[in-house]
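K.L.:
Prediction below, plus the sequence it came from.
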Amino acid sequence: MTDTLTAAAQRILELRTELDAHNYRYYVLDEPSIPDAEYDRLFRELQALEAEHPELVTPDSPTQRVGGEALSAFGEVRHEVPMLSLGNAFEEEDLRAFDRSVRNGLGLQGGDLFGGGVEVEYSCEPKLDGLAVSLLYRDGKLVRGATRGDGTTGEDISVNVRTIRNVPLKLQGSGWPDVLEVRGEVFMSRAGFERLNASQAEVGGKTFANPRNAAAGSLRQLDSKITASRPLEFCCYGLGQHSAEPAATQVGMLERLKTWGIPISQELKLAKGIEDCLAYYRDIGERRMGLAYDIDGVVFKVNNIEDQQQLGFRARTPHWAIAHKFPAMEELTELLDVEFQVGRTGAVTPVARLKPVKVAGVTVSNATLHNMDEVARLGVMIGDTVIIRRAGDVIPQVMQVVSERRPADARPVDVPQQCPVCGSAVERTQLIKRSKGRETVSEGAVYRCVGRLACAAQLKQAIIHFVSRRAMDIEGLGEKSVEQLVDEGLVGSPADLYTLQFEQIVGLEGFAEVSSRKLLEAIADSKRPTLARFIYALGIPDVGEETAKVLARSLGSLQRVTQALPEVLTYLPDVGLEVAHEIHSFFEDEHNQTVIQHLLERGLQLQDQGELGAEFAASTTLDGLLDKLNITSVAATGAKKVADETIKRLAASGEGKPEQAVRVQHVAELCKDWLSFSVLKGVNEKAKQALRDFFNDDGRFNKAKEIEQQLIDFGMHWSAEKKVLEGLPLAGQTWVLTGSLEVMSRDVAKDKLEALGAKVAGSVSAKTTCVVAGPGAGSKLAKATELNVPVLDEQAFIARLADYGISAE
């Protein structure tokens, strides 16, 4: 044997061993350790070597079979017609070569300089990323389900496939063959995947890396009750054994199956010639992220069934079908280092520095690691080979470590003890969970630099946020300009922006005379922000644009916002106790108070300040306040009983209108009167004891009186005179905007919806009232369709606004 042949034989052996291992992990364990693109590269290398050295091809080569072995936990199923794989096209020329091969195989004219020759019809459908299965129907009834397995022998998953809701247990209509084996893909939609992972996380269960793994793991549960609880779906793409041909064409066959209740792809189309196929591929590629499910390419099949039979098969793939793959969303690369970035709130975040690799058509050299808990979950070390995923515009992220490729000199990822920017201490955050009568402290996932605005990174990010378009909207202050102003010592807090002089900035990089004057004009123009913009610009942790609007609309003035106690803030919609404490702590901080004072002293005049929001003012009751005091063992029903009894006793004493006159003091008197309080029905003994303990504790009793006094001061105590509430037509509704609107911007549309009382959310859920979808709408539109949420186009939306007297202008 020559040296060249020996080297080829050795490499072929290595590739077969590696591919067999990956097949086992992918098909048997459902735990793939490399992305599909890497597997395809290894497979193509093996194919090329075997093509060069056909004498080295053996029957057990991965190129001669499909998949892996059946799990011993399931019974085996022998496929009467083998479940083969598909050849892959990665480039346009690969697809054209496939078309030429088909035309040659059918003896069709190939075309010349004056024409393209006879065009072949192809069926086109997305290539779903799931698990291939077969469903066997006899006399129209489902009798067996099986996985593909190694293509010849699969696993009997009959009990599990019967739990998939869109798999018919009995075929509809009539005319189906006595024996009909339907083949297709079991998959999980993105929305279903998100719901599954959320529910798994809640109970501390295993979460899945992607929908494909989730679908495979769910379908192959030994306990079919678990499978039944998972959001699995089935989509048919072809047939196995069948006693009669349903139709003469691939598309006709699938359409016929659809009439019998078998689900097929809604994207199924017929293409006339290879140019139509390429157009379909490009169209689906553009809409890929807007589909409700993951796909990794497009499948093209010769449409005529007789032509398929004439073209026949290779060892593992048909000559009449091909999968045109999309650029891989996942790739392998090396983790060169982990650096730590400091954000606006001081969060010290690990960022992966990677050996550059092309993912989904874009070269990626950095990826997010989120936080140190994620680093620990992944088990990632510097020097590891990792799987990187990039989907659409989502920031690339490290998905998995290929542990078997870990080098001997791999190093652990350690959090720096000092901030990499300012040298201040880095501390792990604490999570404070507040519940009835107690606080539980645990370690958080985030590490923070304690340097605050003395840290240049935090200062820069805080000012970048402060001047951003949705905050103070100071045009001309981009990231580089802000960094320059901070580095030059001209800006040490947001308030310093309003003391900048022409002489200080002219001549800085990017600032000539005209641009300097324009910047100063933009800063001056920003001095009259709405209260909501100003609150958002301050960068309060956990306070986004929507919460800032709620604070401004409900409390009505900066003074009330800064003074509001956490328990009072929880009367706001969508503000829980944790966020309320963040807001209160921010305004209690002396440094923040100083910055706000300087901003106001330097000319900021907040607009839209006024009275307390009418709905907010009317939101308080005595029992509601008792419930918000978070007294151990006292639920809302118990608080209502105590409040009603207090009001009843006050009425008996003849002190005016008891509903308005009642105070926390009266509740305390009731609870301390043990003989009278002990006979109160509807409140258990544990709750009564907790109430008595609470009001006997001077500190907690005084806190309750402090909260009540603030309700009085704000004019929202139940004794205060209430305004007549005029309900807004869309109050309580949640709308979502997606795509690009043409008559008005999405910001304008959002303002109009909020003016009608609606909440405008950034994601679609079952609680969404309506979605407004413009051109280019993507995943949000797909999710709305899946959840049956009403959808309006822009013209219908404008007509709806007009119904409420709102102009589109």
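P.N.:
Alright, I've got the coordinates.

K.L.:
can we go C-alpha only for contacts and neighbour counts from here?
P.N.:
Will do.

K.L.:
For the longest helix along the chain, which helices and strands make contact with it?
P.N.:
As assigned by DSSP state H, the longest helix anywhere in the chain is helix 3-23. Under the contact definition 3 or more Cα pairs under 8 Å, 6 or more residues apart in numbering; DSSP states H and E, helix 3-23 sits against helix 36-52.

K.L.:
Got another one to weigh against that:
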Amino acid sequence: MPQSVTPAERALALREEIAQHNYRYYVLDEPAVPDAEYDRLFNELKAIEAEHPDLITPDSPTQRVGGAPASGFGEVKHEVPMLSLGNAFAEQDMHDFDRRVREGLDLPAGDLFGGGAEVEYCCEPKLDGLAVSLLYENGLLVRGATRGDGSTGEDISTNVRTIRNVPLKLRGEGWPAVLEVRGEVFMSKAGFEALNERARETGSKTFANPRNAAAGSLRQLDPTITASRPLEFCCYGFGRVDGELPDNQYAILQAFREWGLPISRELKLVKGIQGTLDYYRDIGERRAALEYEIDGVVFKVNQLSYQRELGFRAREPRWAIAHKFPAMEELTELLDVEFQVGRTGAVTPVARLKPVQVAGVTVSNATLHNMDEVARLGVMIGDTVIIRRAGDVIPQVMQVVTERRPADARPVEVPSNCPVCGSAVERTQLVKRGKAGSTTSEGSVYRCVGRLTCQAQLKQSIIHFVSRRAMDIDGLGEKSVEQLVDTGLVASPADLYRLTYEQVLALDGFAELSTKNLLTAIQASKKPTLARFIYALGIPDVGEETAKLLARALGKLERIERALPEVLVYLPDVGLEVAHEIHSFFADAHNRQVIDQLLERGVTPEEPGELAAEFAACVSLADFLARLNITGIASTGAERLASTFGSLDKILSADWLDLKQVERLNDKAIKALREFAENPEQRAHAEAVEQQLRDFGMHWDSPRAEAAGGLSLAGQTWVLTGTLEAMSRDVAKAHLESLGAKVAGSVSAKTHCVVAGPGAGSKLAKAEQLGVTVWTEQQLLDMLAEQGISA
């Protein structure tokens, strides 16, 4: 702080600058400085106020969180009642509403020669949150209250002050001396997911949906808990006003925005009934991509004079209506729980429900994920449950209404035998490996041990094998696969390659042309990329991205087949458990037989051949030592051993006196290292892993390779979201992968770049929250063009 500037002057300047940054970030969505600079300003203000407590003001951004937990909430009487809105559920309801408005205003009606006068409506999405009232006096926030019953709410002043985008002081000028702002407190989809993820990590209770999470967070007696939740505010109207406001709804909300209050980015003016219906359809189509949950659209007559003329009826205004979307959650009865068997043998509980309409679709089945989820929900057969369906997401059971549980409700029990083949059903075991050895615990998945002798697993394996992203055999749908398995023509994926014309023609639904087309597709699939082939095999926990990584990194099927788990973990995003799944799959005699049969019948994966350049000599001796899980030998000790001895053989052959020369290597670590070296089994395994690293070219003594120019994005993780207009997301993904990038489905702090097209939603929000670089599609196209790739 300059000598000539007093602490009071500096504090005032900081408050004004931080308020401006808050406005740009939360209201304009145009941050002017990086988070680090904002934090620096905030911490400087905090330090000044700590040294000079008399400088603290109620509107200071440092005062958002403070005070002890309250014993309860006081009552707030709303001077202007917070009324609810009438609802429209069908298009005709909206026509009726518009007719009533025009009749109430005595506007000219339509006839054969014209449509009559059109009313101007202010439109915005109906956020699924908690309605609140914020009272500002002379520009300062003095009170926050819930809607309550419309006449009386709860005083939540301390809690609303913790919401980051609620201004503690209005900016600019021209605001009324007393202004009551009304709006919705909500939680974004990204914020909700992050909150539940934290809850799962700590073993706390998760929330069923963002609305419950927002309501529960805002009504915490301890404001520090509210402050830790990702709440947001969006204003949509006003209550008491002592002063002047513009004469229409749209202009009022624009004024609110100028004063630092966040409003909907989807706010729009439309003319007449057709304008409202078009807006409703547009928002409905984009609903799933929005950053927040909505349950409809609100339409308000724009002119305030018209609003006053129309007035109110009962508990709702005549000049506004909420056009609701079909419900995404409904109550229904759980009739039974059945168990399905997937291609990996996972026995999964499926809820059979009393049919109910959810989001415009009749739902009679819903996923229960696994038995851990059944236990978490506490669900029993016969319960009344809440079902949720969002977009194309499989309906799921969200919550049990225990108050409605019948006396004859039955617990959900896993079958001891496979419902398809009768083989035993066993619970998976999770093996955790560490320096103290391995420990085993029960997993959440139950599996049928019948493997491909189980027709359910065989059918699902074949369906996966022929799918578009695997071997891409067009013409083999689920029903055709079921016929092939049921008739005994196919008992493994390899049997597809010895089907005859007569065998296929005899199947239901096949004529001469479709038979020829299928056999041609089977023949054409014999030269897949190595990545497609690996993915098609259906290795547990190996998805498309991991298959691409294995193919690109190791280059040959033979390397992947014999790769040891301790070698596979050097590949990015391959953990030890996945590495053991891969190794176990190829070590299995039956799987080896199927692969050999595929190769014998002409399936020849196209192999890159060479190890990817970035993995050549990628393993250091120190890293290798640290991963041997020898007690007392962590990364620093491993570095010292590597620099002292230079090779694994010399380290394992070193005696006690030699090891004592290693700086800061204590007796406990030396003893553990000597015990490891003297254990024939452990030493032999370590030497086998080292030899494989040498064979693959990953060893520290292997020659390094220069990365090819085409792999300029090697090691980077990219995310595509929204609609890409110049190319499909699959094409964009393929281009990025050709440059060495990994294209992920979710955003994290390790994401290098997010490419966001129109309609981008929660992924874009999370990227902005984490400070991840965001590109437009045009920036992606420009980068690809520089690499010689055209869209």
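P.N.:
Sure, I can see it. Since the structure is predicted, the reported quantities are computational estimates derived from the model, not experimental observations.

K.L.:
tilt between the longest helix of structure 1 and helix 36-52?
P.N.:
140 degrees (axes from the mean of the first three to the mean of the last three Cα atoms, to 10 degrees).

K.L.:
Read off where helix 3-23 of structure 1 ends up in structure 2.
P.N.:
Aligned using TM-score structural alignment, helix 3-23 of structure 1 spans no residues in structure 2.

K.L.:
wait, isn't Arg256 of structure 1 in contact with Ala248?
P.N.:
No: in this structure, Arg256 of structure 1 is not within contact of Ala248 by Cα atoms under 8 Å, at 10.7 Å.

K.L.:
Let me know the helix or strand that the residue nearest the centre of structure 1 is in.
P.N.:
Nearest residue to the geometric centre of structure 1 (Cα atoms, centre = their mean): Glu194, 7.2 Å. Glu194 of structure 1 belongs to helix 190-202 when assigned by DSSP states H and E.

K.L.:
try Thr333 of structure 1
P.N.:
Short version, using DSSP H and E: Thr333 of structure 1 is in strand 330-342.

K.L.:
try Val357 of structure 1
P.N.:
strand 347-359.

K.L.:
Give me the contacts around that strand.
P.N.:
327-343, 363-372, 388-390, 398, 419, 426, 446-449 (Cα atoms under 8 Å, 6 or more residues apart in numbering).

K.L.:
Please repeat the previous calculation with a cut-off of 7 Å.
P.N.:
If you take Cα atoms under 7 Å, 6 or more residues apart in numbering as the criterion, strand 347-359 of structure 1 is touched by 328-331, 333-342, 363-371, 390, 446-449.

K.L.:
which parts of it are buried?
P.N.:
For strand 347-359 of structure 1, burial by neighbour count (16 or more other Cα atoms under 10 Å) applies to 347-355, 357-359.

K.L.:
Identify, from the residues you listed, the entry nearest to Gln501 of structure 1.
P.N.:
Closest to Gln501 of structure 1 out of those is Ala347 (32.5 Å), distances taken as Cα to Cα.

K.L.:
Structure 2: which residue goes with that closest one?
P.N.:
By TM-score structural alignment, Ala347 of structure 1 lines up with Ala346.

K.L.:
need the contact list for Asp372 of structure 2.
P.N.:
Ser444.

K.L.:
so it is in which element?
P.N.:
helix 371-377.

K.L.:
once aligned to structure 1, how far is that helix on average?
P.N.:
Superposing on structure 1 and averaging over aligned pairs (mean Cα distance after the TM-score superposition for structure 1), helix 371-377 of structure 2 comes out at 1.3 Å.

K.L.:
Run through the neighbouring helices and strands of whichever helix or strand comes after that helix.
P.N.:
Next helix or strand after helix 371-377 of structure 2 toward the C-terminus (DSSP H and E): strand 380-381. Contacts defined by 3 or more Cα pairs under 7 Å, 6 or more residues apart in numbering; DSSP states H and E place strand 380-381 of structure 2 against strand 329-341, strand 410-411.

K.L.:
Most tightly packed of those?
P.N.:
Per-stretch averages of neighbours, counted by mean count of other Cα atoms under 10 Å, single out strand 329-341 among those, with a mean of 20.
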